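1. coordinates only, no sequence provided:
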């Protein structure tokens, strides 16, 4: 009976508990927050969350603060014990950390990283139970409050990636007796000094990066005051640091296991104090601006427990032999990984040396100045598994690595290896997985016999060995399954390599520029589904493309450009992030665009094909993914579809060299992220929309060349402060040139100069350089790698009137200005010489008058000039630059004279310079006396005829009188009276 009663009571208890749980459905494991703590949280929200980003107490059914985002309560006591709110773009808290949180007396975890908090409040010391505090990635500035010393239970403190924290005193740090991890970035220790820094007794990980660490007076410190037995990991990256500070930190522990000091600016030589850290196992000294002397290298070589040593990017000089000998102390037996890449090491790789490194598995010597041939035997590193030699100057045949039986990874690209010697490199290396020998000068033939001994091969790269031929039997079945095949610019064709169909694990395939002239076989779709990178460009592949079952989550790059593919583009290619189909013969893209419901394409290039008809109105399928679209040099016609405006993330839109007509679609103004807009060489009409200048604040490149636009140049274009290339030429634009062009900030300041105009996507790991055809100095070129260096304004071949605005002379970064073939009048701006970087200036075929400004002679970089067909007058300013141009640069200006003009009919001067000699000064007014010379010629003819008549008709008496008169005239001429008379007439007329 008693048992029955107990069971009934137990069942009632369970039912009551279940009912309680159901009543608290949605609560955090049954916790109910305490009212006082809820009010503290709401008060914090009001201060830190003015934008109402936190979903705290948004409705009456969400009153339990234990269920609020980022809040954790204790299941037993219901107290708030953790706040964890990681901010992200568009949803960040800000302002100050409200002291209302001090009411949360049981809080032990507080993480507010990646927000917009600007100051650490003093009340932070109220959290007596706090064990974890993370305020990293906030724009916090000011001093660290000493109240931090009250957090005696704190174990993890993260103050990394803040704004500009400075340290008044470090006394509080020694009071954090429970601290194990401390990260402090971008702090200034100048005021407090490191002498006050005391390592907490149990601190194991210390990270002080991007800080200013001043000189330390080591003589005033006793090792007993700052030495710790618990500090295992010390990170000092990106600091401006004094060598004495490095010594002080190295002496902070007797048992350092890992030391990371990368990208520091060291005020002096790297100290030799590292020799005392006998327990060091991993040392990373990468990219420091300090000299590592032989003494330091010897100290590193004597660390008997060291397994990893990274000395890359340090400008180490001398020979490889000397560096290895300095490191060949007691560390040579324990060292497993050695990075010496990206230095200035020279000399050869020695065959055998006195000291060996028996445990070394990874040796990186890439990007140095090593030269000579590779030794026939490399016994110095018997356990080597990875050898990186790329980017050196090694010569001779490929090395014989048969003695290195453990070698798995061999990288030797971008050297000067020649010959084949495939048997020596391959023979006996059954463990080889990665073989990378691209960009050398290898010659000969590689067949299946050379590769058959590598059953474990996963990556094969022979790219850019143009004299190397790979010849395999059509029925060959390789013994390996490759993940990477890179055979670019080898000789693999003419047939498509059939052995590829056996490689079912491929993720990267590059067979570009291989003279393959065949169709892509149907079986290729069986291996394409796993590809992340596919490059078959620059071949002679033809026919239609097979259906590629690409997996959108994996594929990154597909490059099929420069082939002879035709027909329709398959829709499955829309899963590629970067898709290049340019320079083919495709005629249709409708299925590709309109059947791609969930397109992942970010970069799409279908330029230089034979696509025709209307551009499909299906761009909504790419609305948020597409960043780059290039469709120029096709045969599209009719209007640009309105759905193009759904590409709200588009940064580069190039539809030039087609037959588009009508006005620009108004929906295009939604594409506010545009950096490049190219609609040149079409038949677009109407006025240039004002929203181009109002909406496209990031526009760098604008080309509306050769269309049918009319009306004025919109003043709103002056808002394009980042514009570098503006081409509105060959249209019907009228009105004046806006003087506000001086608002083009990128043409005013040199700090806007970039070599490339880059379009950066989201999922694609690389970036894309914008390319375009530009009329440069009268000739069309295609620019890509240096397009960003150009600063160009081309308004030529329009109907523009008025004067050239003087404000244009403020654009000091301008490299080309073309205002030719308009109806411009007035003078050339006097300060045109301010454009010191101008290389091309064309003002021809206008109605410009007045003199050529003297300042034009100051343009030392100018090598293309055309001022012809204007109404300019006066003498051409004298300078080496202006006289170096052909006379055609100045012709058809009937008032212009002086070198290089030589034809007096054009320059207004006589061949002997008779009258021109009276106008040597540029400031004198020049008058055209060609009529006067013509009159002299006519008079001479008439006079000569009269003399002849006298001889024939008139009698002797009159002839005698006539000759006496001529004798008198001669006497007058001998006295210079006539010459002076003519000079007087000349001056009077001037």
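-> Sure, I can see it. None of these values were measured; they are calculated from a predicted model. Residues are numbered from 1 along each chain as shown.

2. use CA for all of it now, contacts and neighbours both
-> Fine.

3. got the contact list for residue 474?
-> The contact partners of residue 474, by Cα atoms under 8 Å, 6 or more residues apart in numbering, come to 497-499.

4. let me know the secondary structure of it.
-> coil (DSSP: H, G, I helix; E, B strand; the rest coil).

5. now neighbour count too, for the contacts of residue 474, in a markdown table please.
-> Output for the contacts of residue 474, formatted as a markdown table (neighbours: other Cα atoms under 10 Å):
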| residue | neighbour count |
| --- | --- |
| 497 | 18 |
| 498 | 16 |
| 499 | 14 |
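
6. nearest to residue 947 among the residues you listed?
-> Closest approach to residue 947 among the contacts of residue 474 (Cα to Cα): residue 497, at 97.8 Å.

7. if I look at the closest one, how far off is residue 595?
-> 31 Å (Cα to Cα, to the nearest Å).

8. same deal with residue 681?
-> 30 Å.

9. out of those two, which sits in the more crowded spot?
-> The neighbour comparison of residue 681 against residue 595 (other Cα atoms under 10 Å) goes to residue 681, with 21 against 15.

10. what's near enough to touch the more buried one?
-> With contact set as Cα under 8 Å, 6+ apart, residue 681 has these partners: 656-659, 704-707.

11. give me the subset of these lying in strands.
-> residue 659 (DSSP state E).

12. among the contacts of residue 681, who's most crowded?
-> Neighbour max across these (other Cα under 10 Å) = residue 656, 26 neighbours.

13. ok, and here's another one to check against it:
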């Protein structure tokens, strides 16, 4: 069961719009007694009672619907028949501070309706609570009525580690949730790492992104069941060595921090297969570090300041299949060391030359550079998509015509004067974008071509050959 903000707390401390709330299930004026059953019915008080959402709400002022309201959470509690009084039910909340209200109904029909409806509520168990984007400065007390939470979302609030006033519920109390698996504290005002979460043994996913964190404490190594650890958008420059004790950890996201190197402890996290360090402060990619991380298949280093790849006595990096280096400051790139790469992103660098291994290459994204030379060897027979637009290429490399699975080719915004005729005979090519070049002519006739989209706008073409599309299906 998932419960959202209105089910747990209202900012004013009172239920809102009781008279018109769509969440009201039952309501009426009945004889009510709190916590004491051994009193004659004429000693009880006539009050308004409302079954609203997951709570029983009872007015504290006689014959009043506008006074202060008592809220009794029913989830996990009890609804029981009271045999000593006719048409009477006992409503009890769960937990060590349990409270009980007794209500005597006017007739059996009312009694039965309340018994059926309230019993359904009491039998439920809260497993997921979403309190994101609620402007919370501290944790609401009602949150702790259920100890069975498995998922808690507190994203984008104003939570701090030590709230004021001192009576407010602090984040240190989160350790009371002994069954919690997923906790999202991202986009708050923590400033420091919330140590209490390290005492939740069941936690498998923790998100503390965007909290101005400057360090991660060594005690995180005690979270032996943690699998996903999101630390994006902080001011981190290092990680503690104790992370190596987190053997279940398979996803760590470190994007948009202040790392200047790949943290050495990641070599010990062998369950990880993706390195997520976009938006950091790296100016050199040390390939020797990647060599010591054979479990990493996907490398994401976008939006750093990388100017070169450092490769002293390095062998092939067979394990990397996806490499993302877009939006860096590379002037040249020899990526042949990644001999099993399938997808390469290197858009928006300053590349003049680019060398890639073609053995398993499936997609190449190299637009918005200054390329004059593109070398792929051997011929990439698995290549399906290539974008080399917005460069300084004067000729299309011959190997492109021999790439048997190429479906989409974008060479727009270059300085290409002629397209090889045999390019159009490629049986897999469906889309060819060659606009904004210097093309002066096209083949006289496209035969046996499978091209479906041909873009040659903004070139130097004076006319299209009269038979160009005569045999183009």
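-> Perfect, thanks for sending it. This one's a predicted model, so the numbers in the text were calculated from it and none came from an experiment.

14. could I get the TM-score for this pair?
-> With the length set by TM-score structural alignment, normalised by the length of the second structure, the two chains reach a TM-score of 0.61; 368 aligned residues with a Cα RMSD of 4.9 Å.

15. looking at the contacts of residue 474 of the first structure, which one is closest to residue 324 of the first structure?
-> Set against residue 324 of the first structure, the nearest of these by Cα to Cα is residue 499 (43.8 Å).

16. isn't the closest one up against residue 479?
-> No: judged on Cα atoms under 8 Å, residue 499 of the first structure makes no contact with residue 479 at a distance of 11.1 Å.

17. and the helices in the stretch 801-950 of the first structure?
-> Taking DSSP state H, counting those that start in this stretch, the helices of the stretch 801-950 of the first structure run over residues 904-907, 930-952.

18. mean neighbour count, those: which tops it?
-> Mean neighbour counts were compared across the helices of the stretch 801-950 of the first structure using mean count of other Cα atoms under 10 Å; the top stretch is helix 904-907, at a mean of 17.

19. just checking, what packs against that one?
-> Here helix 904-907 of the first structure touches strand 895-897, going by 3 or more Cα pairs under 8 Å, 6 or more residues apart in numbering; DSSP states H and E.

20. quick one: the strand it packs on aligns where in the second structure?
-> On the second structure, no counterpart of strand 895-897 of the first structure exists by TM-score structural alignment.

21. chain neighbours aside, what residue packs nearest to the aligned partner of residue 421 of the second structure in the first structure?
-> In the first structure, the residue matched to residue 421 of the second structure (TM-score structural alignment) is residue 805. Distances taken as Cα to Cα, 6 or more residues apart in numbering put residue 739 closest to residue 805 of the first structure, at 5.3 Å, once the chain neighbours are dropped.

22. end-to-end on stretch 226-233 of the second structure?
-> From start residue to end residue, stretch 226-233 of the second structure stretches across 20 Å - Cα to Cα.

23. now do stretch 71-90 of the second structure
-> Stretch 71-90 of the second structure end-to-end distance (Cα to Cα) = 15 Å.

24. tell me the contacts of residue 152 of the second structure?
-> Counting by Cα under 8 Å, 6+ apart, residue 152 of the second structure makes contact with 128-131, 180, 182-184.

25. so which residues of the stretch 101-250 of the second structure form helices?
-> Counting by DSSP H, counting those that start in this stretch, the helices of the stretch 101-250 of the second structure are 108-122.

26. count the residues that sit near the residue nearest to residue 805 of the first structure.
-> 15.

27. which of the contacts of residue 152 of the second structure still touch in the first structure?
-> Here is what carries over to the first structure from the contacts of residue 152 of the second structure, by both residues aligned by TM-score structural alignment, their matches' Cα atoms under 8 Å: 128-130, 182-184.

28. point out the ones among the residues you listed that are inside strands.
-> Reading strands off those with DSSP E, I get 128-130, 182-184.

29. now the buried members of these.
-> With neighbours counted by 16 or more other Cα atoms under 10 Å, these contain buried members at 128-130, 182-184.

30. okay, how far is it across stretch 187-205 of the first structure, tip to tip?
-> Terminal-residue distance, stretch 187-205 of the first structure (Cα to Cα): 17 Å.

31. what span of the second structure is it aligned with?
-> By TM-score structural alignment, stretch 187-205 of the first structure lines up with nothing in the second structure.

32. tell me how far residue 42 of the first structure lies from residue 250 of the first structure.
-> 46 Å.

33. who has more neighbours out of these two?
-> Per other Cα under 10 Å, whichever of residue 42 of the first structure and residue 250 has more neighbours is residue 250, with 20 against 17.

34. coming back round to it: for the match of residue 421 of the second structure, what are its contacts?
-> 737-739, 829.

35. using a markdown table, lay out the residues you listed together with secondary structure and distance to residue 362 of the first structure.
-> Shown next, in a markdown table, are the contacts of residue 805 of the first structure (DSSP: H, G, I helix; E, B strand; the rest coil; distance: Cα to Cα, whole Å):
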| residue | secondary structure | distance to residue 362 of the first structure |
| --- | --- | --- |
| 737 | coil | 65 |
| 738 | coil | 64 |
| 739 | helix | 63 |
| 829 | coil | 66 |
